[in-house]
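Peer 1: Got a sequence here, can you build the structure:
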Amino acid sequence: MYRRKIHDDDDDSHDRWLISYADFITLLFAFFVVMYATSSINLNKYQALSSSVVTAFQGKPGQTPSMNTDTPSSLQNKSAILKPLPLNYLYQEKKQRDLDKMRAMGQQLANVLALWIEQKQLSILQGEFGIDITLRSDLLFKADQSALSEQGPYVIKLIGEQLKNEYRTVQVEGHIDRHMYSEDTNPEARRWETTATQAARVAAILGMRGVSSKRMSAIGLADTKPASSSENNLAQSVNNRIIIRILTAESNAQQAANNTTSTQLEILPKTEQALQATPDTPDMVAPDTVTPDIAAPVTITPAAGAAGP
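Peer 2: Okay, the predicted model is just below:
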């Protein structure tokens, strides 16, 4: 009787796992090659790879997960938003905000002083450096330009109440027409004295109404900056004026920088030895005939900042 030979399981090869391992290594190598190929940002390659992966794992070709379809140019524009803003833009924005605050304060002052604005006795102007409140002298002072009028302190009080809570620098300028005190023996000195006194009195009243004296200054400019060069009476009355200037933050910072003394040079009188060492010139006096009039050293300090921008 013929018997079929029993197949022995021991005859199977034990190296068949190497085939699966080799296939896995090949797929892994192909995967890294694809990843390396798409390492550079390319939206089309990324979409193709995503579609292939979804098809391989889900078995649904043609279906890809929803994703952002922005073009590279739009992505570049969005990334530009994250860049730091330039300093010039920040400076301009800060300056504009300060000007807006100044405009609001000027409008409030105009509302309070509307009566005298309608009567053309004062005006409020806003410029790049701040707000100028120009008051005619006959509104604040009597005809002699030295004593305050009846309504002068009240007008200054209204202005002071609006400025007392402000952190800004306030400058008071006194101006006068060149024809004033022309009959005096020394009219120029009288005009300087009058404008300085007027500016100081206005600043003192502002200080009494709450404006900090540390951020106020008063100066008399006599007839050096006339508002009009005409010879009629109206022009002369316009030249007699008081200007209350409220500086912007930028102007205040510039003025503070100008007033800062960084380096000072002390100038000493020449000694006798220095005069002897100086070469003789026809215009020089002999050293033994020079008698210095200055007994102590003279210190030259920087001049104060300009009263107005």
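
Peer 1: alpha carbons only for contacts and neighbour counts from here, please
Peer 2: Noted.

Peer 1: Could you pull out the helices in the chain for me?
Peer 2: Ranges of helices in the chain, per DSSP state H, are 17-37, 43-58, 72-81, 87-112, 114-118, 137-140, 152-163, 187-208, 233-239, 249-259, 272-277.

Peer 1: Quickly compare the ones you listed and say which is most buried.
Peer 2: helix 137-140 (a mean of 23; mean count of other Cα atoms under 10 Å).

Peer 1: now the helices of the chain as CSV including distance to Ala218?
Peer 2: Below are the helices of the chain laid out as CSV (distance: least, Cα to Cα, whole Å):
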stretch, distance to Ala218
helix 17-37, 75
helix 43-58, 69
helix 72-81, 48
helix 87-112, 20
helix 114-118, 23
helix 137-140, 15
helix 152-163, 14
helix 187-208, 5
helix 233-239, 18
helix 249-259, 15
helix 272-277, 43
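
Peer 1: And those: which comes nearest Ile131?
Peer 2: helix 87-112 (6.8 Å; Cα to Cα).

Peer 1: That closest one: how far from the chain's middle?
Peer 2: Here helix 87-112 is found 11 Å from its chain centre; the criterion is Cα atoms, centre = their mean, to the nearest Å.

Peer 1: Now do the same contact list for the residue most central in space within the chain.
Peer 2: Centroid-nearest residue in the chain: Glu250, 4.3 Å away (criterion: Cα atoms, centre = their mean). For Glu250, the contact set (Cα atoms under 8 Å, 6 or more residues apart in numbering) comprises 95, 129.

Peer 1: compare with the first, here's sequence two:
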Amino acid sequence: MSKKTRHEPHEEHADESWLLPYADLLTLLLALFLVLYAMSASDAKKFQEMSEAFSSVLNGGASVLEYNNTKPSQEPADVGKFNAVTNVKTEAPKPTEQAAREALMKKEQEELEKLKQQLDKYIKDNGLTTELSTKLNHSQLMITIRDNALFASGEAVIKTDSRKLAEEISKMLQQVPAYDIIVSGHTDNVPMNSAKYPSNWDLSSDRALQFMKILLLNKSLDPKRFMPIGYGEYHPIATNDTSAGRAKNRRVEVSIIRKYQDNNAYINVTNTKDEK
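Peer 2: The predicted structure is shown next:
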């Protein structure tokens, strides 16, 4: 009797192909969480930097936007100044730079005071106190010349006997060759309507230009430093209701502009009426 061969039972193996996409999914999730973590860490750093910047500007370093209390606010060693227009922090002046600037301001003040004294002496010695005056303020040294000392009524041609005055002023300006010079013309409010000068604008501008040309006959002066301006009737220094007031308003001004001013002072060299 033949013996039958017995086969050992064996287990059925399930299909395990699903493990591959599952492992890929887990890998992608891990990568996603790593990226998110890195992004959150970067944002936290930026947030902290922004917090410190705002606190430094607003209250000198005491933090008002602490991030999870992980880093106490510290006042920067060099805060400097913050430019609200460009959002750029500018360095505070160093003590040596400040001292140098103050020395230059002092030298400038001495130069302008010396020139003013010379001008005042010339005015007094030549009996011109009613026609000329000087004034030194925070922005400029101004020489004011009444129009009757220079021009005929309604004209911009400088009188022959007044050319010497312009020449003397030009010689004194040689002492301050590095300063910018503004020559401005002014009139009263009496309407000007001639064939040559249809308005006070035209007359005041031409007077400033003609006087500047006389100054620049002195070849020691640099024309690049000079600028003529006509203000017409719009910057009076006295009332136009009287003949004496109108006479004061008709003038030519020679302004020697400072190079160094107080940082707290607002300088507007084109508006001289507020400085009188």
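
Peer 1: related to what we said a few turns ago, I'd like to know which of the helices of structure 1 is closest to Lys225 of structure 1.
Peer 2: helix 233-239 (8.4 Å).

Peer 1: quick one: that closest one to structure 2 mean distance?
Peer 2: Using mean Cα distance after the TM-score superposition for structure 1, helix 233-239 of structure 1 ends up 0.4 Å from its aligned counterpart in structure 2, as a mean over the superposed pairs.

Peer 1: Could you point out the residues of structure 2 onto which that helix aligns?
Peer 2: Aligned by TM-score structural alignment, helix 233-239 of structure 1 falls on residues 243-249 of structure 2.

Peer 1: what's in contact with the matching stretch?
Peer 2: Residues contacting stretch 243-249 of structure 2 (Cα under 8 Å, 6+ apart): 146-147, 186-189, 233, 236-240.

Peer 1: I figured Gly106 of structure 1 was touching Gly130, is that so?
Peer 2: No: contact criterion Cα atoms under 8 Å: Gly106 of structure 1 and Gly130 do not qualify, at 9.5 Å.

Peer 1: From Glu128 of structure 1, how far off is Ala253 of structure 1?
Peer 2: 14 Å (Cα to Cα, to the nearest Å).

Peer 1: Next up, the contacts around Asp180 of structure 2.
Peer 2: Here Asp180 of structure 2 is in contact with 225-226, 256-258 (Cα under 8 Å, 6+ apart).

Peer 1: quick one: what's aligned to it in structure 1?
Peer 2: Match for Asp180 of structure 2 (TM-score structural alignment): Thr169.

Peer 1: Need the nearest residue in space to its match, chain neighbours excluded.
Peer 2: Residue nearest to Thr169 of structure 1 in three dimensions, not counting chain neighbours: Arg215, with 4.8 Å by Cα to Cα, 6 or more residues apart in numbering.

Peer 1: Just to confirm, what residue in structure 2 is aligned with the one you found?
Peer 2: In structure 2, Arg215 of structure 1 lands on Arg225 (TM-score structural alignment).

Peer 1: Does that match touch Gln174 like I think?
Peer 2: No: the criterion here is Cα under 8 Å, and Arg225 of structure 2 misses it with Gln174 at 11.9 Å.

Peer 1: Could I have the buried ones of the contacts of Asp180 of structure 2 as PyMOL selection syntax?
Peer 2: Only the buried members of those enter the following PyMOL selection, criterion being 16 or more other Cα atoms under 10 Å:
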select buried, resi 226+256+257+258
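
Peer 1: which one of the contacts of Asp180 of structure 2 is nearest Ser51 of structure 2?
Peer 2: Arg258 (41.6 Å).

Peer 1: what's near enough to touch the aligned residue in structure 1 for that closest one?
Peer 2: Counting by TM-score structural alignment, Arg258 of structure 2 corresponds to Thr248 in structure 1. By Cα under 8 Å, 6+ apart, the contact set of Thr248 of structure 1 is 98-99, 102, 128-130, 168-169.

Peer 1: Then Leu221 of structure 2?
Peer 2: Per Cα under 8 Å, 6+ apart, neighbours of Leu221 of structure 2: 170, 173-174, 177.

Peer 1: For the aligned partner of Ile158 of structure 2 in structure 1, which non-adjacent residue is closest in space?
Peer 2: Matched by TM-score structural alignment, Ile158 of structure 2 corresponds to Leu148 in structure 1. In space, Leu148 of structure 1 comes closest to Phe141 once its chain neighbours are excluded; the distance is 4.2 Å by Cα to Cα, 6+ apart.

Peer 1: Can you give me the separation between Asn219 of structure 2 and Glu167 of structure 2?
Peer 2: Residue 219 of structure 2: Lys, not Asn. Taken as Cα to Cα, the span from Lys219 of structure 2 to Glu167 of structure 2 is 11 Å.
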